[in-house]
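Asks: generate coordinates for the sequence data below:
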Amino acid sequence: MSSICLIDTSVFVNMLNVPGLNQDAERVGADFLDYVDSNCTFILPMATILETGNHIAQNGDGRLRRHTAQRFCDAVCAAFADEPPYRLSEFPSTREVLEWLAEFPDKAGQNKAGNRTGEGTSFGDLSIIKEYERCVARFPMSELFIWSLDSDLEAYHHRPEHVAHR
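Replies: Below is the predicted model:
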């Protein structure tokens, strides 16, 4: 099975070329093509969809927001239609969200990383990590990773023993 990639907001805003949040658009676009050539499947987590939609609505003039919002809708609709290279994200159940909420105060209170002592794990990032964990359990024989420009999320990478390192 090919690799499975959960797309973080930091990458998706660059893929969509969201004004002001697209400083890495060229690199992300090249990496996207490499991943597509490697038959990678992309999952858009719920948090990525919601956060990206918020960034678009709060950015630029109305005409630019509308054009960016259309690119966003096209990509998200493709994911919901399971159009390659996308796969449908499994949105969480009420029970799962309640479990995440029980964990959130501790995650928010802990330092996100050794070099990020003034920041805890956001609820959006926690939900992406939980989706990653669910995918690892569901697809244990696949390479699976969170594609992020954020080093703490980028560290989530599952490689079964039979998969060569990238």
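Asks: can we go C-alpha only for contacts and neighbour counts from here?
Replies: OK.
Asks: neighbours of Leu33, how many?
Replies: Applying other CA atoms under 10 Å, we find 12 residues neighbouring Leu33.
Asks: gap between it and Cys40?
Replies: For Leu33, the distance to Cys40 equals 10 Å [CA to CA, to the nearest Å].
Asks: do Arg66 as well
Replies: Taking CA to CA as the measure, Arg66 falls 29 Å from Cys40.
Asks: out of those two, which sits in the busier spot?
Replies: Taking other CA under 10 Å, Arg66 and Cys40 do not tie; Cys40 has more neighbours (21 against 14).
Asks: you'd agree that one is up against Ser3?
Replies: Yes - assessed by CA atoms under 8 Å, Cys40 is found in contact with Ser3 at 4.8 Å.
Asks: quick one: contacts of stretch 15-27?
Replies: 13-14, 28-29, 55-56, 59-60, 68, 71-72 (CA atoms under 8 Å, 6 or more residues apart in numbering).
Asks: gap between the two ends of it?
Replies: From its first residue to its last, stretch 15-27 covers 10 Å (CA to CA).
Asks: another one to check against the first:
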Amino acid sequence: MNVHFIDTSVLVNILDVPYMNADREKVLDEYERLRESGIDTLILPLATIIETGNHIAHLRDGNVRREKGKHMADMLKDMAEGNAPWEYYEEEINRDDLLYFAEKFPDMAMAETGLGDLSIIAAYNKYKESVPAIGYIRIWSIDYHLQSYSEEMITEQRRKR
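Replies: Alright, predicted model coming up:
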């Protein structure tokens, strides 16, 4: 199983949010490949949902804002009902995570990494520690600072004699 945490920079391209969709063709090609592979799991983190919703809510054109808002609402409904190509990681944020954010955020802010990205990184780390049988895991992002979160999770198997 390969796991891909979807960052806002990818979701805005999938949803074709104006002024944020410069990589749409590249993202859609990869998105279709991942959907059809049969071995890839797409995770939509809470921060990605909130940040994308905020971007849509701030679109100047009210007609486009309504259209994209409806598209996102349908996407969320499909995800909640298990009919979307991605899933929500329900174990994402708890009290311990809030304490982790409080500890890490001042340094992350100095590195220009916001709380949304920090929460995606935390969910990525939590998922890889708690879910067995991951072959590959990454944060799928256009943003360079999140692309380094990618690793093979191959475990060494020993043969019995």
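Asks: quick one: the longest helix anywhere in structure 1 to chain centroid distance?
Replies: In structure 1, with assignment by DSSP state H, the single longest helix is helix 62-80. In terms of CA atoms, centre = their mean, to the nearest Å, the centre of helix 62-80 of structure 1 is set 16 Å apart from its chain centre.
Asks: now the following helix or strand past it on structure 2. Mean distance?
Replies: Per DSSP states H and E, helix 62-80 of structure 1 leads on to strand 86-87 as the next helix or strand towards the C-terminus. Comparison of strand 86-87 of structure 1 with structure 2 after fitting gives an average deviation of 1.7 Å (mean CA distance after the TM-score superposition for structure 1).
Asks: list of residues touching strand 86-87 of structure 1?
Replies: With CA under 8 Å, 6+ apart as the contact definition, strand 86-87 of structure 1 has outside contacts at 41-44, 78-81.
Asks: tell me which residues of the helix or strand encompassing Ile129 of structure 1 come out buried.
Replies: In the assignment (DSSP H and E), Ile129 of structure 1 maps to helix 123-138. Within helix 123-138 of structure 1, the residues that count as buried by 16 or more other CA atoms under 10 Å are 123-132, 135-136.
Asks: the strands in structure 2, which residues?
Replies: Using DSSP state E, the strands of structure 2 run over residues 2-6, 40-43, 86-87, 136-140, 150-152.
Asks: tabulate those strands in a markdown table, adding columns for distance to Ile93 of structure 2.
Replies: Listed next are those as a markdown table, based on distance: least, CA to CA, whole Å:
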| stretch | distance to Ile93 of structure 2 |
| --- | --- |
| strand 2-6 | 15 |
| strand 40-43 | 14 |
| strand 86-87 | 15 |
| strand 136-140 | 17 |
| strand 150-152 | 21 |
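Asks: these: which one's closest to Ile50 of structure 2?
Replies: Comparison of the strands of structure 2 against Ile50 of structure 2 by CA to CA identifies strand 2-6 as nearest, at 12.6 Å.
Asks: following superposition onto structure 1, what is the mean distance for that closest one?
Replies: Compared with structure 1 after the fit, strand 2-6 of structure 2 shows a mean deviation of 0.9 Å (mean CA distance after the TM-score superposition for structure 1).
Asks: let me know the angle separating that strand from helix 115-130.
Replies: Calculated by axes from the mean of the first three to the mean of the last three CA atoms, to 10 degrees, strand 2-6 of structure 2 forms an angle of 160 degrees with helix 115-130.
Asks: return the list of helices and strands in contact with strand 2-6 of structure 2.
Replies: Where contact means 3 or more CA pairs under 8 Å, 6 or more residues apart in numbering; DSSP states H and E, strand 2-6 of structure 2 is packed against strand 40-43, strand 136-140.
Asks: how far off centre is the shortest one?
Replies: Taking the mean C-alpha point of strand 40-43 of structure 2 and that of its whole chain, the gap between them comes to 9 Å (CA atoms, centre = their mean).
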